[in-house]
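S.K.: Task: produce atomic coordinates for the following.
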Amino acid sequence: MQELDTDGISVSQLDLWVVGAYLVAIIAVGALLSRLANKSIDDYFLGGRKMPWWLLGLSGTACYFDVAGVMWTIGIFYVMGQQFFWPQFMWGYIAMLACFATFMGKWLRRSGVLTGAEWMEFRFGKGSQGEIARASYAVMAVVIAVAFIGFAEYGCGSFLSVFIPRPASWKTGWAAENWPHILAISLMGITTIYTVAAGLIGVGFTGFIQFFIVLFGSAVLIVKAIELGSYEQIAEAVPAEWFHFAPAMENPRLGEWGLTQSWVLLLPVALTWVVKGAALGVGGPQQLYDLQRFLAARSPREASLAGMIWGVGLVPMFMVAAAVGTIGLVKWGGNISNPEQLYPLVVGTMLPTGIKGLVLAGLLSAFMSTFSATVNSGASYLTYDLYAKFLRPASTQVGLVRASWVCSLLVVIGGILIGMSAPDINAIFEWIMMVLGTGVLVPNVLRWFWWRFNGMGFAIGTLLGVLAAIASVLLFPDAPPYVSFPVLLAISFLSSVLTALATPPTDQAVLEEFYRRVEPFGFWGPVKKSIEQQSEAGNEFSSEGSHFGWDILSTVITAIGLQALYLMSTYAVTHQWREFALAGGVVLICSVALYFTWYLKLPGEVAERPATSKEVSMRKQAYETV
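M.R.: Model (predicted):
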């Protein structure tokens, strides 16, 4: 195995000036937008629900271009080729993105809540069960946000330290040993300024700008990759199956890299990832910035449109991963031991002065977009669902906005501590995906689709699920995912269902109000029957219809279309033009089909029903000065 040498990487003064000018400009934009975010807590965390769908969707897309995640994806593409799409299901991937666009986005917007934790009281009521579900969700949300900030901090520091070496005088001591963390913390400090000042409005608009900067940086690398190598040159460095999308039962090549050595039995591992991705999709956004974008949409229709452009906008991320990985194969061969380091090496050694600065600004934009969205999301739970709910319920709107500044700083500090204490980036990623992600998987699904599921079932199912996942990592660290995941899933499912059945159900009035506003599908028979009986008695239930069949069909078509679109992008980089054309045909067919099954079925612009008097009262208690 050959180890990449990053000593030859340098950055000119012009490149540093370009990066510096960008940082100043982005802070200025955040400062200008701060006045729009400080009117109320709703303006601060949801932009007053006035932000257009295209801005929400593309700024959300920019959040997925974090440096650490892209470095990980590049390393996987280098090793796995076109099969690198399968590990993406660990975070949801096309299953989650398709659900965003077809039904989950509009369901979330119909709820009309401020945070995912407040949604728990909307679903389970304001009694003890609703409160315990809300508190457990908020705590998990803050923990996940802090963990992702730690993940971003570690990856960003590793990336920046390649370009900016520590001062020659810093040979020993704490600063010398932690130079990557110093760089990451410095950038996080700059980002925190506009994140704290401007709330989601600042995060959204700067994320939108950052998307196009990232797009430019990606385009430069993609063109470079296509020009540099041919299909034959790539084929000299990799086996034939590297070009295939379908996973084989076993792939011995994966055992040669620490990044992929636990995935040698690829087919059962890939099937496990797909099941997890599907569950992440139908369970709705996890406790991150995804959910916040849909709650901030102007209507359920715009929430669905934001979900669709979100998925389409991810094309450059996969294409740049393929581009950098392909450059690595052609230029350095197929036996690099640390392929995740290809990202800084390619940017640092193959781009001309000036362009390098612009691409670096794009990469920093990716980190800043992810970081700012995560901080804003985590602070919303800490402020609104924990501080205002349990410590200062009588806080004014201005008081809550100020408290959110402090909470944002606390979330940042927590993430920095995790990033500085982690042994490597894979350790943080595994902890997020396996421990935290698996623990909340089943309760998140049941809350949408089963009327009998209650707040106690959610809290206990989450608690036992997370504890079981922690025990699995500590006691059976070498267990393959296709063995550990079904066991963890069963523990979480049984604990959630049995607890729900052993405790009182959610109040019928709460369930009926939830069903009326959200219109979910699933096992809601008793609730739906009660509402229909009330409608017959003169209590009208105005519904546009849940379009259950159309939503499911559109979800499948969207997932297939997105996968074909992503494959088109990577096939272009690897010069697989026949496969490119076939994937393009699939994209065309899916696009035409979605016009009829999805676009024409979207809710109207006025689909969101006005709040009831009970909801108005609840909102006043939550938002007005007591």
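S.K.: From now on I want contacts and neighbour counts done on CA atoms only, so please keep to that.
M.R.: OK.
S.K.: so what's residue 556 closest to, chain neighbours aside?
M.R.: The shortest distance from residue 556 to any non-neighbouring residue, by C-alpha to C-alpha, 6 or more residues apart in numbering, is to residue 98 (7.5 Å).
S.K.: Kindly report the same for residue 22.
M.R.: Nearest non-adjacent residue to residue 22 (C-alpha to C-alpha, 6+ apart): residue 361, at 6.7 Å.
S.K.: how about residue 54, what does it touch?
M.R.: By C-alpha atoms under 8 Å, 6 or more residues apart in numbering, the residues touching residue 54 are 305-306, 309.
S.K.: so how far is residue 263 from it?
M.R.: 37 Å (C-alpha to C-alpha, to the nearest Å).
S.K.: And residue 83, by the same measure?
M.R.: Applying C-alpha to C-alpha to residue 83 and residue 263 gives a distance of 12 Å.
S.K.: residue contacts, the residue nearest to residue 22?
M.R.: 18-19, 22, 213-214.
S.K.: Checking it next. Helix, strand or coil?
M.R.: helix (DSSP: H, G, I helix; E, B strand; the rest coil).
S.K.: Check the gap between it and residue 13 for me.
M.R.: Applying C-alpha to C-alpha, the value for residue 361 to residue 13 is 14 Å.
S.K.: What of residue 75?
M.R.: On the measure of C-alpha to C-alpha, residue 75 and residue 13 end up 30 Å apart.
S.K.: more crowded one of those two?
M.R.: residue 75 (29 against 12; other C-alpha atoms under 10 Å).
S.K.: same for the helix or strand hosting that one, what does it pack against?
M.R.: Element membership for residue 75 (DSSP states H and E) is helix 67-80. In this structure, helix 67-80 makes packing contacts with helix 128-163, helix 315-332, helix 342-350, helix 355-380, judged by 3 or more C-alpha pairs under 8 Å, 6 or more residues apart in numbering; DSSP states H and E.
S.K.: Please generate a structure for the following sequence too, so the two can be compared:
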Amino acid sequence: MVPRIYHIVANLTVWDWFFILIYFLFTLLVGFYFTRRATTNIAQYFTSGRGMPWWLLGTSMVATSFAADTPLAISGLIVKQGIAGNWYWWCMVPIHVMGAYFFARLWQRAGVLTDTELVKIRYSGKPAKILRGFRALYFSLPYNCLVMGWVNLAMANILGMTFKFNKLTSVLICFFFTMTYSAISGLWGVMVTDFFQFFLAMGMAILLSIYTINHIGGMGVILERLAAIYGGASKTMISIFPHDSPLPPLYNQLLLPTSLFLLYIGMVWWTTGNTDGGAYLAQRMLSAKNEKHSFLGYLWFSIAHYSLRPWPWIIVGLGAAVMFPGIG
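M.R.: Prediction:
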């Protein structure tokens, strides 16, 4: 069966516009506030003077790890593959646990400004230059273009639904806004706004999950309607661990097959990039007060990233499977 497409139109009130403007103004003010401190020297700009506490840098890691596309992607996984579909990214748990215990202190101890600088120190000669050049090209072009592409597409779709903007206008507005406060305030402004944005996003996600439960009539009703709509596959949809099940009535595919689950936990997690906690995670650890704060920050990120953050979205995903059967 071809998945259904639902057209949802959002109508914003004056209060909606008021809070949106407050959010934009607050974020810009944070950026301007930290401009002088961030531009004192290069260490302040890239590592916040190496004085960040664990709770701030860890929360910044969590906030940076999800964007407009993440709640949509996870809710979509729930609808099409059940809760177990999250093993697509839950399989990365070993990376971050090992990162906290084996790499967090080492990143802080390295004393570099970026993970690229570590490559320069660790390797020498012509091979090191080739490696740095490859990393620069790989992360700047194919990797970041793909990541930014799907993130911006999700953001453009959301803004198109709420503000009636076309995709190009949406991308340009958000690019200008984000670039402004990030460029002028360095890591100081980025981490402080991350902290604020994390609690704002999580608060709204929790409220949405509560609204979803109340709107449908409670978790018991959600489970009953899942069984009525998806038949025998409903039990698999709410199972954390997958097992092959009958086809859901509205889809011509299995929920998460056991073979794919085994592939995730057996191979994907150790073949992915940044298994050492590099990139934006390393940048936060490099800004820590000391090795202890680097370790605790990475550990807090790992706990919040996997154990706390996804559950409101999972509830919303189950609600979406009930309210919009066959959504595509």
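S.K.: burial count for residue 449 of the first structure?
M.R.: 16.
S.K.: ok, residue 281 of the second structure - contacts?
M.R.: Residue 281 of the second structure neighbours (C-alpha under 8 Å, 6+ apart): 61, 298.
S.K.: mind checking the SS state of the spatially most central residue of the second structure?
M.R.: The residue lying closest to the centre of the second structure (C-alpha atoms, centre = their mean) is residue 66, at 1.5 Å. At residue 66 of the second structure the chain is in coil, as set by three-state DSSP.
S.K.: how close does it sit to residue 39 of the second structure?
M.R.: 27 Å.
S.K.: do residue 294 of the second structure as well
M.R.: Residue 294 of the second structure is 23 Å from residue 39 of the second structure, by C-alpha to C-alpha.
S.K.: what about these two, which has more around it?
M.R.: Shown here are residue 294 of the second structure and residue 39; by other C-alpha under 10 Å, residue 294 has more neighbours (31 against 15).
S.K.: Show me what the more buried one aligns to in the first structure.
M.R.: In the first structure, the residue paired with residue 294 of the second structure is residue 303, using TM-score structural alignment.
S.K.: in what helix or strand does its match lie?
M.R.: helix 300-312.
S.K.: So which elements touch that helix?
M.R.: helix 53-63, helix 93-99, helix 105-111, helix 289-295, helix 548-573.
S.K.: Report the mean deviation for the fourth one after fitting onto the second structure.
M.R.: Average distance, helix 289-295 of the first structure versus aligned residues of the second structure after superposition (mean C-alpha distance after the TM-score superposition for the first structure): 1.5 Å.
S.K.: so residue 2 of the second structure, which of the three states?
M.R.: coil.
S.K.: quick one: contacts for it?
M.R.: Applying C-alpha under 8 Å, 6+ apart, the residues contacting residue 2 of the second structure are 250-251, 326.
S.K.: Pull up the gap between it and residue 230 of the second structure, please.
M.R.: In terms of C-alpha to C-alpha, residue 2 of the second structure sits 15 Å off from residue 230 of the second structure.
S.K.: next one: residue 95 of the second structure
M.R.: Relative to residue 230 of the second structure, and taking C-alpha to C-alpha, residue 95 of the second structure is found at 35 Å.
S.K.: Also residue 255 of the second structure?
M.R.: Relative to residue 230 of the second structure, and taking C-alpha to C-alpha, residue 255 of the second structure is found at 11 Å.
S.K.: overlap in contacts of the two?
M.R.: residue 248.
S.K.: Mind checking which of those two has more residues around it?
M.R.: residue 255 (27 against 22).
S.K.: Need the counterpart of residue 181 of the second structure in the first structure.
M.R.: With TM-score structural alignment as the criterion, residue 181 of the second structure matches residue 194.
S.K.: swap that for residue 224 of the second structure, sorry
M.R.: Under TM-score structural alignment, residue 224 of the second structure pairs with residue 232 in the first structure.
S.K.: Report the separation between residue 65 of the first structure and residue 242 of the first structure.
M.R.: Separation of residue 65 of the first structure from residue 242 of the first structure (C-alpha to C-alpha): 24 Å.
S.K.: Please apply the same query to residue 70 of the first structure.
M.R.: For residue 70 of the first structure relative to residue 242 of the first structure (C-alpha to C-alpha), the value is 20 Å.
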